[in-house]
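**Q** Pasted the sequence and its predicted model underneath.
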Amino acid sequence: MDTVSVNQFRDKLKTFVEQVVTNHTPLKVTRRAGEAFVVMSADDWEREQETLYILQNNNLMKQIADSMATHNKNTGYSPTSEQMNEITGI
């Protein structure tokens, strides 16, 4: 993560905001008092929040682990030809 001072951030606000939104990379802004804050795009923030929700939800994590286990053993769900035709619209 790149770091800039609050003065640099203020002087080049438009450039830094465009960089954060376009490159999907957060930017750490430091203040003279030592406190810092992070600037990130709204899309990236929402994606981070969704990831945290899933990671904190034991039921969802169990479903993911179970799905990975059946996938790795090739024992997961396999649709019939009829179901595949319905899914793909053929």
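**A** That came through, no problem. Small disclaimer: the values here were computed from a predicted structure and weren't measured.

**Q** rest of the way, CA atoms for contacts and neighbours
**A** Noted.

**Q** roughly how far apart are residue 2 and residue 82?
**A** 52 Å (Cα to Cα, to the nearest Å).

**Q** Included below, for side-by-side comparison, is a second structure:
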Amino acid sequence: METVSYTHLRNHLKSYLDMVCENHFPVKIERNSGDDCILLSGDDYASLVETMHLLGSLETTEKILKANKRRELYDLEEVKATLNL
């Protein structure tokens, strides 16, 4: 994660907004007060909130972990053979 000062961000705001939205790179903004902020795209923020909501429930987290354990992994050659490719 790139870290920039508030002044630097203000002087280059458009390029940082483009970078954050297009490349999904968060930016840490350092302030003189010591209260740093993070600049995220709207999509990344929504994803983070959804993840926190899902993992906030112990029951949901357990279901996700169980489903992940049941997941089977296949080699590319196995998939090709199964699909007759």
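**A** Nice, thanks for sending it over. Please read these numbers as outputs of a predicted model, since none were measured by experiment.

**Q** List the TM-score for the superposed pair.
**A** Once superposed, the chains reach a TM-score of 0.75 (TM-score structural alignment, normalised by the length of structure 2), with 72 aligned residues with a Cα RMSD of 1.4 Å.

**Q** count of residues packed around residue 26 of structure 1?
**A** If you count neighbours by other Cα atoms under 10 Å, residue 26 of structure 1 ends up with 20.

**Q** Please enumerate the helices of structure 2.
**A** Along structure 2, counting by DSSP state H, helices occupy 6-11, 13-23, 42-55, 58-70, 76-82.

**Q** mind listing what's buried in stretch 6-16 of structure 1?
**A** 6, 9, 16 (16 or more other Cα atoms under 10 Å).

**Q** Relative to residue 68 of structure 1, how far out is the residue nearest in space to the middle of structure 1?
**A** Centroid-nearest residue in structure 1, with Cα atoms, centre = their mean: residue 47, separated by 3.8 Å. Going from residue 47 of structure 1 to residue 68 of structure 1 by Cα to Cα gives 22 Å.

**Q** coming back round to it: go through the helices of structure 2 and name the closest to residue 34 of structure 2.
**A** helix 6-11 (11.2 Å; Cα to Cα).

**Q** mean shift between that closest one and structure 1?
**A** Here the mean offset of helix 6-11 of structure 2 against structure 1 after fitting is 0.4 Å, by mean Cα distance after the TM-score superposition for structure 1.
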